[in-house]
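*Asks:* Sequence and predicted structure are below.
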Amino acid sequence: MKKSLKRINSVFIMAAAMMLGGCAMGGATGQNTVAGNAALDAGEYQQAQQLFADAVQSGEEAVLAYRGLGLSYMGLAQYEDAQQAFSDALEYTDGRMPENKLDLRLHLATAQYRQEEYEDTIETCDEILQEEKKGNADAYFLRGASHLYRGEQEEAKADFDAAVKLAPEDYDLYLNIYQCYNDENISGLGGEYLQSALNIQGEDMEHYYNRGRIYYYLEDYETAQSQLIGPVEQKYEPAMELIGQVYLRLGDYEHALATYQQIQEEFGKTPQSYNGLALCAMADGDYSTALSYIGEGLALEGSAGKQELYFNEIIAYENMQDFETAKAKAQEYVQRYPGDEAGQKEWTFLSTR
């Protein structure tokens, strides 16, 4: 039986990704902290983790060093360690640092959320919203999602509506809310938020791209394709990556393959583009070619953007009935990304064969 794949460039941004933006808080002067922020910007989370650990050990700015350490752990899906790092950073803040406290509490709430510690997430968001008199969209979203996963639909909707009121043109927010409802098998309620997102006005390529994302999640792939044509013709990279996924959903593997090849020609070879090529081959049942693409992607310098390649490598070996290799790859995967639930499930499945 074919196993599910991880697709490139997810069309929604979950809370952890939301909170990874803006890696440098500013004011960093320590050598390891500055280098760590650069590594975070490049998505090199293992390198960043070591640099921030060195920054902590050498006594560099504690708030920035622990914050960077937390972000590194978030990028590695090591959420328990991230939570501790953000808590440590908060210990070094004072009343003169309200913006830093807000930033760190949002990261802390995200780490708690990713561990499914919903009661703690709600408590942290309560603290944020008690101090932020004008409200905070991210805190409302995290609290609302936590309420939803606790079965508290009325409280969830109130928080989601408050978040949308504060950020009425944030497509990612609408998509995140939809995904939460979808996780709970009540996507009809989430679909109302996607319909609201379609009312956002704008005629530039980013708006067309975002509307394409909405239709993609509504599983209206033909309309998604029509929305993406303009940005794709302008060679807007996110739109090109998404239309590749649309072609895969439509079973048009020839156009999907051509799209990812064009992406490599226009923007260079990246782990994401190789993952797209691998998905095309896997969709066509050609797992040997898929593994070849995956190998080329993993051979690229650096570790950024390779998680989906590592995951799909496991799936390719499974579908080739090479369970021993798949098991070994799954073990390596959970060591790299211990917080990834899909990876843990694969490891558990393969360990019991």
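*Replies:* Arrived safely, thanks for sending. Numbering: from 1, shown residues only.

*Asks:* Please count neighbours and contacts with C-alpha atoms only from this point.
*Replies:* Fine.

*Asks:* quick one: contacts for G30?
*Replies:* Applying C-alpha atoms under 8 Å, 6 or more residues apart in numbering to G30 gives the contacts A55, E60, E61.

*Asks:* ok, and here's another one to check against it:
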Amino acid sequence: MILKKVLILLLAGMFLLSGCGSSAGLIAEAGKKLEAEEYEEAEDIYAQVVETGRYVSEGYRGMGICQIAQGMYADACISFEKALLYVESQSADYTKDVELYLAYCRQHHGEGDKAMEIYDGIIARDADPDVLYLRGKLYMDMGKTSEASEDFDRAATLSNDYDLFINIYEVYASHDKKGDGSSFLEKALQIVSDSDKNYYNKGLVHYYLQNYEESKTNLISALDEDPSDGKSILLLGRVYLSMGLTADARAMFNEHILNGSNAASAYNGLAMCDMEEKNYESALSNIEAGLALGDAEADRGLMYNRIIVYEHLKDWNSAKAQAAAFVQKYPTDEAGMRENEFLSTR
């Protein structure tokens, strides 16, 4: 479990309960609220689960997840600690799951050392490649590059997972160490090359490796299969921009707007073109046009780029306001949290 998907896991069938009466009904009701992003209401219902005295650990776990979604990391730490305290007959996987949530909260509450202790304990029991990745990422954030490298290399020997290799590369890239992470891209490429499809994944690896022609070919194939694939639209636009083909990028994005295939992502793409040309007022206009479409999948990228545009315009008050709104809506987004922290010093 990589905690990038931290809010999805609860909705993937964690609570397969039977004969639980009101507790089961409350858990099902809370799950619906959580899926609808009604976090306060969901938290209240999980609290009711705790009060029933049945599935107390699961109730605290649910409360913790709701608190993460609201950026309440201190409260979430307490909830997950209580969830562990009330573990009874649950599986070892359940306990590990709660421990990972607790480690995630510790990190985001500024308690990296405590998070490290949790990862150490889990790995001592089971050298899970995903947990090795998480500990390696934490080592890298702490500036302990050699320890991070050891964990990443060990994770790579235990896994053949494309996403893991991409995640490791992205950690290196975020710390200006792309060269150190390139070997993991090669491993990721070997995995997806075994398939005739996986066009987006191939395009992403080639993009990171700066093989732009190969990336473009694969992404065009991805869009031939699914013209509304927002990820492929945006990545192909980035490829065009990296190749210096801004006009081609604009033409592609405008085509998607005209035919209505993921127009919100296309407006975000036009904003990227504007930013490349330092036309920030136009970028802001395109971002607002994209947000007006109400596309939940595209909103995150649009809202993040709006922060960046205001920074370029040196409109620090608007940038701060938009960053605060962003982290309130997406409290687990690390890039958003970094921008919010940066802007707090302006």
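*Replies:* That came through fine. All values reported here derive from a predicted model rather than from experimental measurement.

*Asks:* Just give the TM-score of the two.
*Replies:* Overlay of the two chains. TM-score (TM-score structural alignment, normalised by the length of the second structure): 0.78; 327 aligned residues with a C-alpha RMSD of 3.3 Å.

*Asks:* Most neighbours among the contacts of G30 of the first structure, please name it.
*Replies:* Tallying neighbours with other C-alpha atoms under 10 Å puts A55 at the head of those, with 25 neighbours.

*Asks:* Can you find the partner of that residue in the second structure?
*Replies:* Using TM-score structural alignment, the equivalent of A55 of the first structure in the second structure is I45.

*Asks:* so its match touches K32, yeah?
*Replies:* No: using C-alpha atoms under 8 Å, I45 of the second structure makes no contact with K32, being 10.7 Å away.

*Asks:* For the match of A55 of the first structure, which non-adjacent residue is spatially closest?
*Replies:* Counting by C-alpha to C-alpha, 6 or more residues apart in numbering, I45 of the second structure lies nearest to A30, which is 5.6 Å off, once chain neighbours are set aside.

*Asks:* hang on, isn't that neighbour packed against V49?
*Replies:* No: using C-alpha under 8 Å, A30 of the second structure makes no contact with V49, being 9.4 Å away.

*Asks:* Relative to E81 of the second structure, how far out is the aligned partner of D94 of the first structure in the second structure?
*Replies:* Aligned counterpart of D94 of the first structure in the second structure: E88 (TM-score structural alignment). For E88 of the second structure, the distance to E81 of the second structure (C-alpha to C-alpha, to the nearest Å) stands at 14 Å.

*Asks:* follow-up on the earlier one: show me the contacts for the residue nearest to I45 of the second structure.
*Replies:* E41, A42, E43, I45, Y46.

*Asks:* Which of these fall within strands?
*Replies:* Residues of the contacts of A30 of the second structure located in strands (DSSP state E): none.

*Asks:* Can you tell me the closest non-neighbouring residue to S226 of the first structure?
*Replies:* Spatial nearest neighbour of S226 of the first structure, excluding adjacent residues (C-alpha to C-alpha, 6+ apart): G212 at 7.9 Å.

*Asks:* could you say which helix or strand contains the one you found?
*Replies:* When secondary structure is defined by DSSP states H and E, G212 of the first structure falls within helix 205-217.

*Asks:* In that helix, which residues are buried?
*Replies:* Buried positions in helix 205-217 of the first structure, judged by neighbour count with 16 or more other C-alpha atoms under 10 Å: M205, H207, Y208, Y209, N210, R211, G212, R213, I214, Y215, Y216, Y217.

*Asks:* Am I right that the third one is in contact with L228?
*Replies:* Yes: between Y208 of the first structure and L228 a contact is recorded at 6.2 Å, counting by C-alpha under 8 Å.

*Asks:* thinking E318 of the first structure is in contact with A328, fair?
*Replies:* No: using C-alpha under 8 Å, E318 of the first structure is not in contact with A328; the gap is 11.2 Å.

*Asks:* So for these two, which residue has more residues nearby?
*Replies:* More neighbours surround E318 than the other of E318 of the first structure and A328, with 21 against 14 (other C-alpha under 10 Å).

*Asks:* E60 of the first structure in helix, strand or coil?
*Replies:* What DSSP: H, G, I helix; E, B strand; the rest coil gives for E60 of the first structure is coil.

*Asks:* if I look at it, how far off is I214 of the first structure?
*Replies:* E60 of the first structure sits 44 Å away from I214 of the first structure, going by C-alpha to C-alpha.

*Asks:* And L248 of the first structure, by the same measure?
*Replies:* Counting by C-alpha to C-alpha - L248 of the first structure and I214 of the first structure are separated by 17 Å.

*Asks:* if I line the two up, what does the residue nearest to S226 of the first structure land on in the second structure?
*Replies:* Per TM-score structural alignment, the equivalent position to G212 of the first structure in the second structure is G203.

*Asks:* Neighbour count for E88 and E81 of the second structure, which is higher?
*Replies:* E81 (19 against 11).

*Asks:* mean per-residue distance, the helix or strand where that one lies to the first structure?
*Replies:* Assessed by DSSP H and E, E81 of the second structure sits inside helix 73-85. In the superposition with the first structure, the average deviation recorded for helix 73-85 of the second structure is 3.2 Å (mean C-alpha distance after the TM-score superposition for the first structure).

*Asks:* Other residues contacting the helix or strand just after that helix?
*Replies:* For helix 73-85 of the second structure, the following helix or strand on the C-terminal side (DSSP H and E) is helix 92-108. For helix 92-108 of the second structure, contacts defined as C-alpha under 8 Å, 6+ apart pick out 1, 3, 6, 61, 68, 73-74, 76-77, 80-81, 83-84, 87, 112, 114-116, 118-119, 122.

*Asks:* swap in stretch 284-300 of the first structure?
*Replies:* Contacts of stretch 284-300 of the first structure (C-alpha under 8 Å, 6+ apart): 253, 269-272, 274-275, 277-282, 306, 309-310, 312-313, 316-317, 319-320.

*Asks:* ok so, going back, for D194 of the second structure, see how far away the match of D94 of the first structure is.
*Replies:* In terms of C-alpha to C-alpha, E88 of the second structure sits 44 Å off from D194 of the second structure.

*Asks:* just G64 of the second structure next, same as before
*Replies:* Applying C-alpha to C-alpha to G64 of the second structure and D194 of the second structure gives a distance of 40 Å.
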